[in-house]
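*Asks:* Next input, structure requested:
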Amino acid sequence: MKVFGLAGWSGSGKTTLTVRLIPALKRRGLSVSTIKHAHHAFDVDQPGKDSYEHRQAGAEEVLVSSANRWALMHEHRGAPEPTLAELLGRLAPVDLVLVEGFKQEALPKLEVWRRAVGKPLRAPEDPQVVAVASDGPVPETDRPVLPLDDVEAIADFVVETCGLAGKVASGKERGAA
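*Replies:* So this is what the prediction gives:
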C-alpha cells in the first residue's frame, strides 16, 4: 500500500484537490482510500441516534452497519491520538492512500499553496514535500510546480512518484473523464 500526502495551510484547497484527485486516480484503475486529519473536535455521530447513546454510555468502539456501508467510531477516552501508522493499519489494503494533513509525517507530500491565503510556502522547510501545486506563481523553489487546476497532471505525478505506473490501466481502458 503506497501512501502520499497533501499538505498546505487552511484554505489552500487540499480537500478540493483530494476530492478531484480520487476519481482521476480511480480512472487509472487504482484503488484509493483516504485519511483526513481533523485539527479540532469533530463528531460524525448525532445526539439522539442509538450509536451516539452507545458512545455516551461508555462503549470504547461502536460499529454501525447497513447494506450500503459501515463505520467504526473509536473513543480515545484519554488515550493518545493514534499515529498515522496505526490508522493505516486499520485500513483494508488498497493501491494508494491519500493522506490529508499529518504534515509532520515522513511521507512524500504535495504542498497545495495559494498566494491569496497569505501564508509562506512550506516546501523550503519540509524535505518531504516533493512538489507544489498552485493556482499561480510560486516563490522560488527547487521542487516541481504543478498547476492546481490540472488534476490529470497531478494524478500522473502521484502515480509516478509512488511507483504505481505498472498498476495503472492503459489510457484506452481509462475512458473519458
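*Asks:* from here on, contacts and neighbour counts on C-alpha atoms
*Replies:* Noted.
*Asks:* Name the SS class of residue 138, please.
*Replies:* Classification of residue 138 using DSSP: H, G, I helix; E, B strand; the rest coil returns coil.
*Asks:* if I look at it, how far off is residue 58?
*Replies:* Distance from residue 138 to residue 58, counting by CA to CA, to the nearest Å: 49 Å.
*Asks:* before we move on, what about residue 146?
*Replies:* From residue 146 to residue 58 the distance is 47 Å (CA to CA).
*Asks:* Please say which of these two ends up with more neighbours.
*Replies:* A direct count of neighbours by other CA atoms under 10 Å for residue 146 and residue 58 places residue 146 higher, at 21 against 11.
*Asks:* Output the contacting helices and strands for whatever helix or strand the more buried one lives in.
*Replies:* In this assignment (DSSP states H and E), residue 146 forms part of strand 145-147. If you count contacts as 3 or more CA pairs under 8 Å, 6 or more residues apart in numbering; DSSP states H and E, strand 145-147 packs onto strand 129-134.
*Asks:* and the strand it packs on, how far out from the chain's middle?
*Replies:* Chain-centre distance of strand 129-134: 14 Å, with CA atoms, centre = their mean, to the nearest Å.
*Asks:* So which residues of this protein form helices?
*Replies:* 14-27, 50-56, 84-90, 151-161, 171-174 (DSSP state H).
*Asks:* another one to check against the first:
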Amino acid sequence: MRLIGLAGWSGAGKTTLLARLIPALNARGFGVSTVKHAHHAFDVDQPGKDSHTHRQAGARQVLVSSANRWALMSELRGAPEPPLVELLARLDPVDLVIVEGFKRDAHPKIEVHRAANGKPWLHPDDPAIRAAATDTPPPGGLPFAGLDAVEQVADLVLAHAVPWPS
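*Replies:* Purely as a prediction, here's the structure:
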C-alpha cells in the first residue's frame, strides 16, 4: 500500500481534484481508498434511520450492512480524535491511499493551491509537501501540475506516494 496526501486551504479545490483523480488512477489499474479529515461536526447518518436511533441511544459503534455496502460508525463520546496512523490501520489493503486534509501531519503531500483563494502557500513551511497542483507556479521550484491537468497530477501522486506502513 502506498500513501500520499492532498493538502491545502478550504476552497482550493481538493475534493474536486480528488473526484477527478480517483477515476484517472483507477483507469491506470490502481485501487484507491481515501481518508478525509473534517474540521467540523459531520454526520453520515440520517435521523429517522435505525442506525441513527442506535447512535442516539448511546451505542459506541454501529455497523450497517447491505448487499451493496457496509459502514461502521464510531462515536468518540468525548475521547480524542484518533491520529491518522490509527485510521490508516483500519483500512483494507489497497494500492494507494489518498489523504485529504490532515495538512499538519508529516506524511508526504501534494499541495492544492488556488491563487484566487488569497491564502498563503503551505510550502515551503511544510517539508512534507513534495509537489503542487495549482493555477500559479509555486515558490521554490516545487514540481507542479495545473489544477485541471488531472493526468499530470496523477503522475505526481504516483511519483511521490510512499509505502505504508513506512
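*Asks:* Superposing both, give me the TM-score.
*Replies:* For this chain pair, the superposition-based TM-score is 0.94 by TM-score structural alignment, normalised by the length of the second structure; 163 aligned residues with a CA RMSD of 1.3 Å.
*Asks:* So for residue 67 of the first structure, which of the helices of the first structure sits nearest?
*Replies:* helix 50-56 (16.6 Å; CA to CA).
*Asks:* mean deviation (superposed) between that closest one and the second structure, please.
*Replies:* Helix 50-56 of the first structure, aligned to the second structure and superposed, deviates on average by 0.5 Å (mean CA distance after the TM-score superposition for the first structure).
*Asks:* what does that helix rub up against?
*Replies:* The list of residues contacting helix 50-56 of the first structure from outside it, by CA atoms under 8 Å, 6 or more residues apart in numbering, reads 45, 46, 47, 61, 62, 63, 64, 75.
*Asks:* Let's see which of those residues end up in strands.
*Replies:* Taking DSSP state E, the ones among the contacts of helix 50-56 of the first structure that sit in strands are 61, 62, 63, 64.
*Asks:* Just the buried ones from the contacts of helix 50-56 of the first structure?
*Replies:* By neighbour count, with 16 or more other CA atoms under 10 Å, those hold residue 62 as buried.
*Asks:* I'd like the contacts of helix 50-56 of the first structure laid out as TSV, including distance to residue 112 of the first structure.
*Replies:* TSV is the format used below for the contacts of helix 50-56 of the first structure (distance: CA to CA, whole Å):
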residue	distance to residue 112 of the first structure
45	30
46	32
47	35
61	34
62	35
63	34
64	34
75	31
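*Asks:* what's the closest of the contacts of helix 50-56 of the first structure to residue 114 of the first structure?
*Replies:* Closest approach between these and residue 114 of the first structure, by CA to CA: residue 45, at 33.0 Å.
*Asks:* Quick check: the closest one vs residue 53 of the first structure, distance?
*Replies:* In terms of CA to CA, residue 45 of the first structure sits 10 Å off from residue 53 of the first structure.
*Asks:* now do residue 37 of the first structure
*Replies:* Residue 37 of the first structure is 25 Å from residue 53 of the first structure, by CA to CA.
*Asks:* So between the two, which is more surrounded?
*Replies:* The neighbour comparison of residue 37 of the first structure against residue 53 (other CA under 10 Å) goes to residue 53, with 15 against 12.
*Asks:* can you tell me how far residue 30 of the second structure sits from residue 21 of the second structure?
*Replies:* 11 Å.
*Asks:* try residue 86 of the second structure
*Replies:* Taking CA to CA, one finds residue 86 of the second structure at 25 Å from residue 21 of the second structure.
*Asks:* which of those two has more neighbours?
*Replies:* Taking neighbours as other CA under 10 Å, residue 86 of the second structure and residue 21 compare with residue 21 leading, 21 against 10.
*Asks:* Does the more buried one touch residue 150 like I think?
*Replies:* Yes. Look at residue 21 of the second structure against residue 150 with CA atoms under 8 Å: they come within range, at 6.0 Å.
*Asks:* right, and residue 60 of the first structure touches residue 78 too?
*Replies:* No. The criterion here is CA under 8 Å, and residue 60 of the first structure misses it with residue 78 at 11.2 Å.
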